[in-house]
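J.: for reference, the sequence and a predicted model appear below.
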Amino acid sequence: MNAEFMQAFEQLGREKGISPVVLFDAIEAALISAYKRNFGSAQNVRVSLDRTTGEIHVYARKTVVEEAQDIRLEMSLADARSLDMRYELEDVVEVEVTPKNFGRIAAQTAKQVVVQRIREAERGMIYEEFSSRESDIVNGIVQRIEQKNVFVDLGKAEAILAPSEQMPGDTYKHGDRVKTYIIEVKKTTKGPQILVSRTHPGLLKRLFELEVPEIHDGIVEIKSVAREPGLRSKIAVHSRDEDIDPVGACVGHKGMRVQTIVNELKGEKIDIVKWNADPAKYIANALSPAKVVSVEVSEAEKMSKVIVPDYQLSLAIGKEGQNARLAAKLTSWKIDIKSESQAQALEE
């Protein structure tokens, strides 16, 4: 290998973010394997690669013993001292054994190592980039669909949108643009595996953070999110500034902000409620749009008894219990809902 060849390797390594030292150490290790493979040697060898000129030297390393039993690994003390009188028992003697045509094999081996290392480095950089974006939204293009798994091109990498992470009613075809939420980035032998979701509550949270400047700036805080993907969601918000209405900020002028998110989630209904440190008030808010007469809470059991007007009972419970279920998930409280007449009947 000539000097230009070495400079090209070094430059390529720097461009790809690989230390030249690491690159050349890897080439030397690969050259040892290449030497043993091509020259059938069981010797203990060392390869020296000159970083400037590209010159290669292969040395057999032999341990000095009284009488050599295996000349590939050992050298007698007499033979060692014929080379240099200072050798003692257990010293290691290096004898050059560079084959004449080793340069061509070395160049090919070095090229393979560089390509492999660059591939590993690129995979490492992609892993670092996307693992730092876990719990964030990414935009991608649908590449293909295999066994209901949707493969999304994110530019530098490909993500997998599994069937369990797809919203009900979602359909995908090649070339579709799609917004997804990164739930996990795994290291694999084939490079990073990026798992994305359209159903995760974090997707809704991040959409609000991107759409509502007050949330991005930390004035309005998202306290909790509960989702039944594609159907309905509830989000509890709190303002650190008394002059700013957190619900109004999230809804936006003429409902523009929340409508943008509803459109992104293919019509998923979103209830935005005001968080409250008082559990009773928080639970009443969480049952919105239903109106609540009273809320009794048991802190020890995290249980609440809610009374609503008779005509509001079905609204409070919701279709197939959806409203009550989402409110319970949002507040982390068990909620028992009764109408006024039911409560009165129990008292009697």
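T.: All right, it came through fine. Just so it is clear, the model here is predicted, and its values are computed rather than measured.
J.: okay, CA-based contacts and neighbour counts for the rest of this
T.: Noted.
J.: what number of residues lie near the closest residue in space to Met303 that isn't next to it in sequence?
T.: Excluding the flanking residues, the one nearest Met303 by C-alpha to C-alpha, 6 or more residues apart in numbering is Lys334, at 4.8 Å. Residue neighbour count, defined by other C-alpha atoms under 10 Å, stands at 19 for Lys334.
J.: got the end-to-end distance for stretch 170-180?
T.: Length of stretch 170-180, first residue to last, C-alpha to C-alpha, to the nearest Å: 12 Å.
J.: now do the contacts for the residue nearest to Met303.
T.: Lys302, Met303, Ser304, Ala328 (C-alpha atoms under 8 Å, 6 or more residues apart in numbering).
J.: which parts of whichever helix in the chain runs longest are buried?
T.: Longest helix in the chain, counting residues (DSSP state H): helix 102-131. Residues 102-103, 106-107, 109-110, 113-114, 117-118, 120-123, 126-127, 130-131 are the ones in helix 102-131 that count as buried (16 or more other C-alpha atoms under 10 Å).
J.: wouldn't Asp50 be in contact with Ile56 here?
T.: Yes - in this structure, Asp50 is within contact of Ile56 by C-alpha atoms under 8 Å, at 6.5 Å.
J.: higher neighbour count, these two?
T.: Ile56 (18 against 15).
J.: got another, please set it beside the one above:
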Amino acid sequence: MSSELFDAIHYLEKEKGIDKDLLMEALEAALISAYKKNFKSATNVRVDLDEVSGGMHVYARKLVVEESMDPQQEISLDEAKKIDPNYDIDDVIEIEVTPKDFGRIAAQAAKQVVTQRVREAERGVIFSEYVDREEDVMTGIIQRKDARFTYINLGKVEARLPVGEQMPTEEYHVHDRIKVFVTKVENTNKGPHIYVSRSHPGLLKRLFEMEVPEIYDGTVEIKSVSREAGDRSKISVHAPDPEIDPVGSCVGQRGQRVQAIVNELKGEKIDIVQWSEDPVVFVSNALSPAKVVEVLVDEEEKATTVVVPDHQLSLAIGKRGQNARLAAKLTGWKIDIKSESDALEDGTITPGEHQEDAYSEVDEDLFE
């Protein structure tokens, strides 16, 4: 065995981060397997690797017995004493059985072990790098598509975008560059599997963190997100400092910040509303761009009845109930919407009873 092998092992430990002792153990196991496969003179053997000389020795381990019945595993006491008079019954004796042409077989085994360990180490490095990117946004290039996935090159690995995580309003073309949200990183026998999404609410949250410095530095907080990917989303924000306008920070000058995110999501409409710990205010804001007359709260059922002007009813409910549905997801409260005339008729509110309109300060025209 050439000392070059040991030089290679030290190199792999330094450059690839592969533990030398683990590599040596794997190499010894592979050499034992190779010996047993090619030389059936013993079944219990040990391989000794000498890093200093670069040598390799194979030893057959045999049990000392009174009279040997299995020459491959046993040796008689008389034969053992010829080797060393101090051997006794039940001792284990090691006899060198290194074949003359074992170097060629050993080289093949070493190559297989090193190749396998390098591959495993590289997979481990990739997994370690990408597992820390779970719930983060990455940019990749679409490589190919099949019936189940769109495959995206993220640099060192190919991520999988399942059909169910794609935006229904988007078309994915090979060589397109897109941002994706990393939902899961798995370590498998075939290497790391990375799953990504374009429809996950986390994508919207991360895009705002990337686009709005006040969110990135913690001056403005994202409290909740509700999303129907490709169509419409709502996001609630809050600033602990009352001097800061959280909604205005997210919208940006002339809507530039939010528009950049809308463009990334291919025209998905985004309502930005101010969070409040008061459910009356928060639910009112969440129904933006509709204006609200009254919010009646049932704390026990975590439900609200919202009264809106008659001409705002369809706006509050939204197309196919979307606005109300997103508002409920955003706030975590059940929302029942009534027109002002219906609420007066059924006694939900009484004539003259009203509250000041509470709704988001976002320019309604921006999201129409």
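T.: Okay, I see it. Everything numeric here is computed off the predicted structure, so don't read it as measured data.
J.: can you give me the TM-score here?
T.: The TM-score (TM-score structural alignment, normalised by the length of structure 1) is 0.97; 348 aligned residues with a C-alpha RMSD of 1.2 Å.
J.: ok, back up a step: the longest helix of structure 1: average distance to aligned residues in structure 2?
T.: Its matched residues in structure 2 lie on average 0.8 Å from helix 102-131 of structure 1 after superposition (mean C-alpha distance after the TM-score superposition for structure 1).
J.: which strands or helices does that helix pack on?
T.: Judged by 3 or more C-alpha pairs under 8 Å, 6 or more residues apart in numbering; DSSP states H and E, the packing partners of helix 102-131 of structure 1 are helix 3-15, helix 20-39, strand 177-188, strand 191-197.
J.: what's the neighbour count on the closest residue to Ala107 of structure 2 other than its chain neighbours?
T.: Spatial nearest neighbour of Ala107 of structure 2, chain neighbours left out: Met1 (7.6 Å); criterion: C-alpha to C-alpha, 6+ apart. Counted by other C-alpha under 10 Å, the residues lying close to Met1 of structure 2 total 19.
J.: what sits closest to Ala290 of structure 2 if chain neighbours are left out?
T.: Distances taken as C-alpha to C-alpha, 6+ apart put Ala316 closest to Ala290 of structure 2, at 4.9 Å, once the chain neighbours are dropped.
J.: looks to me like the one you found is in a helix.
T.: Yes - according to DSSP: H, G, I helix; E, B strand; the rest coil, Ala316 of structure 2 belongs to a helix.
J.: please name the residues that touch it.
T.: Leu287, Ser288, Pro289, Ala290, Lys291, Val308, Asn323, Ala324, Ile337.
J.: who wins on neighbours among those residues?
T.: Neighbour max across these (other C-alpha under 10 Å) = Leu287, 32 neighbours.
J.: from memory that one sits against Arg325, does it?
T.: No - using C-alpha under 8 Å, Leu287 of structure 2 is not in contact with Arg325; the gap is 9.5 Å.
J.: within the helices and strands, which one has the nearest residue to Ala42 of structure 2 once chain neighbours are set aside?
T.: Ranked by C-alpha to C-alpha, 6+ apart and with sequence neighbours excluded, the top spatial neighbour of Ala42 of structure 2 is Gln72, at 4.6 Å. Gln72 of structure 2 is part of no helix or strand when elements are defined by DSSP states H and E.
J.: in contact with the nearest residue to Tyr181 of structure 1 once chain neighbours are set aside, which residues?
T.: Spatial nearest neighbour of Tyr181 of structure 1, excluding adjacent residues (C-alpha to C-alpha, 6+ apart): Ile137 at 4.5 Å. Each residue near Ile137 of structure 1 by C-alpha under 8 Å, 6+ apart is listed here: Lys179, Thr180, Tyr181, Ile182, Leu203, Arg206, Leu207.
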